[in-house]
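K.L.:
here is my input; please provide its structure:
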Amino acid sequence: MRIGEMNWMQVESYLQVDDRCVLPLGSTEQHAYLSLSVDSILSERVAAEAAEPLGVPVFPALSYGLTPYFKDFPGTISLRMETYLHILQDMLDSVYRSGFRRILLCNGHGGNAPAGAFAMEWMADHPDASVRFHNWWSAPKTWAAVQVTDKVASHASWMENFPWTRLAHVTAPEVQKPMTDLELLRLQNPAGVRRMLGDGNYGGFYQRDDAEMLAIWSVAVAETRALLEGPWA
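P.N.:
You can find the predicted model right below:
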């Protein structure tokens, strides 16, 4: 259930019988012809669908992350590492104070990887709590489903193009973009990244059949739910 559909008294009652919650992590950054909020939309939605049958609360996604390489694409917002980790600490400290002890960080943005290392540091200071860091899109079963569908899959390509991330009245190209040299891309400053990427897609088709996408999505939801179910220790 989404925490926005609960009041504090319901959360307090829930914590009498369970101590799990989900904190989705997202980003606001360019995704070619898709929404700038792709990563936040997907991380919160996969978490909510996974948690619903279990009755586990899902907090709103942290909609800003670490994406300095996309700064030259208008609309992108990137936090500094120090800022981001302070926010993450405050989030974890807050849910811990409420009584949550098993926390799933459901991440939708590759640049947020430092959150995983920070979670381990935070757990060292909170030995009675467990935090799982979950890159939902690259988890083993989900990534396998992506690869079976189309091995050329990347940022802002078809693999992020769901009915709920595309924009009305925006038509993406019906071509397969050649894959970008990722090693060379990582050496670029923001201006260089924009020059190399053009529209922002790293490589691959821009859209695939919705039936294929929903099949991948069902795998992602099930895989995320399995992590929530545990074991946690």
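
K.L.:
only C-alpha atoms from now on, for both contacts and neighbour counts.
P.N.:
OK.

K.L.:
roughly how far out does stretch 102-110 sit from the chain middle?
P.N.:
On the basis of Cα atoms, centre = their mean, to the nearest Å, stretch 102-110 is displaced by 6 Å from the centre of the chain it belongs to.

K.L.:
likewise stretch 8-23?
P.N.:
Stretch 8-23 sits 23 Å away from the centroid of its parent chain (Cα atoms, centre = their mean).

K.L.:
quick one: buried residues of that stretch?
P.N.:
Residues Y14, L15, D19, R20, C21, V22, L23 are the ones in stretch 8-23 that count as buried (16 or more other Cα atoms under 10 Å).

K.L.:
do the same with stretch 138-145
P.N.:
S138, K141, T142, W143, A144, A145.

K.L.:
now the strands for this protein?
P.N.:
For the chain, the strands defined by DSSP state E occupy 20-25, 102-107, 130-135, 176-177, 204-205.

K.L.:
got the angle between the longest helix along the chain and strand 130-135?
P.N.:
The longest helix of the chain (DSSP state H) is helix 210-229. Angle of helix 210-229 versus strand 130-135, following axes from the mean of the first three to the mean of the last three Cα atoms, to 10 degrees, is 170 degrees.

K.L.:
next, the second sequence, to be compared with the first:
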Amino acid sequence: MRWWELTWPEFEKVDKTVALLPTGIVEAHGPHLPLGTDALMATYIAEEAAKRTNVLLLPTVWYGNTYVLDKFPGTISISNETLYMLYRDIFREVARNGIRYLIVINGHGGNADALNMAAKDVAKETNLVIIIINWWIDLAKEARKKVLETPEGHAALIYSCGRPLYGCEFH
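P.N.:
A predicted model of the protein is given here:
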């Protein structure tokens, strides 16, 4: 159930036990993947989870922090301080709106410090329980193993049927 599509009277009536927050970044992912890959992956996982469990889905936080890939065109990196304050304020608002458990589906490693700090601070001052899932670590062990075995690692081309994956058919 998409939080932003509800009217406020509808929102008053929904189950506020659990909400999901996808987060990522807009950054370079090689020449073959979209700049929004991290946010898109987190959004997909959160949308599927929300559909299957009928919990509230918050809008994706598309911005994050990187200190490595900001050299590439199209990357948008915000400071860790700004990111921390953004997460902190979102978490506070989620708590103020009566959510009991917030599950953050994080799609970018550079967000982890700000997420953890904001979660710790907001948990001290509210009753909100915040669970942070770094999907590529917590949910995708086999996929991570395949990616890390490639020489390029992050966003590397995956070869299958003798050529880059985007040149192969999916079955």
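
K.L.:
please state their TM-score.
P.N.:
The TM-score (TM-score structural alignment, normalised by the length of the second structure) is 0.84; 164 aligned residues with a Cα RMSD of 2.4 Å.

K.L.:
related to what we said a few turns ago, between the strands of the first structure, which one is closest to M81 of the first structure.
P.N.:
Taking Cα to Cα, strand 20-25 is the member of the strands of the first structure nearest to M81 of the first structure, at 14.3 Å.

K.L.:
average gap between the closest one and the second structure?
P.N.:
For strand 20-25 of the first structure, the mean deviation from the second structure after alignment is 0.9 Å (mean Cα distance after the TM-score superposition for the first structure).

K.L.:
in the second structure, what residues pair with that strand?
P.N.:
Strand 20-25 of the first structure corresponds to residues 18-23 of the second structure when matched by TM-score structural alignment.

K.L.:
quick one: distance of that stretch to the chain centre.
P.N.:
Chain-centre distance of stretch 18-23 of the second structure: 8 Å, with Cα atoms, centre = their mean.

K.L.:
which residues in the second structure form helices?
P.N.:
For the second structure, the helices defined by DSSP H occupy 8-13, 37-53, 80-96, 112-125, 135-138, 141-148.

K.L.:
packing partners of the second one?
P.N.:
Secondary-structure packing of helix 37-53 of the second structure (3 or more Cα pairs under 8 Å, 6 or more residues apart in numbering; DSSP states H and E): strand 18-23, strand 56-57, strand 101-106.

K.L.:
tell me the residues of the first structure aligned with that helix.
P.N.:
Counting by TM-score structural alignment, helix 37-53 of the second structure pairs with residues 38-54 of the first structure.

K.L.:
what sits against T149 of the first structure?
P.N.:
Going by Cα atoms under 8 Å, 6 or more residues apart in numbering, T149 of the first structure touches E212.

K.L.:
thought A153 of the first structure was touching W143?
P.N.:
No - the pair A153 of the first structure / W143 is not scored as a contact, 9.9 Å apart, by Cα atoms under 8 Å.

K.L.:
what's the first-to-last distance across stretch 107-117 of the second structure?
P.N.:
Taking Cα to Cα, to the nearest Å, stretch 107-117 of the second structure runs 17 Å from one end to the other.
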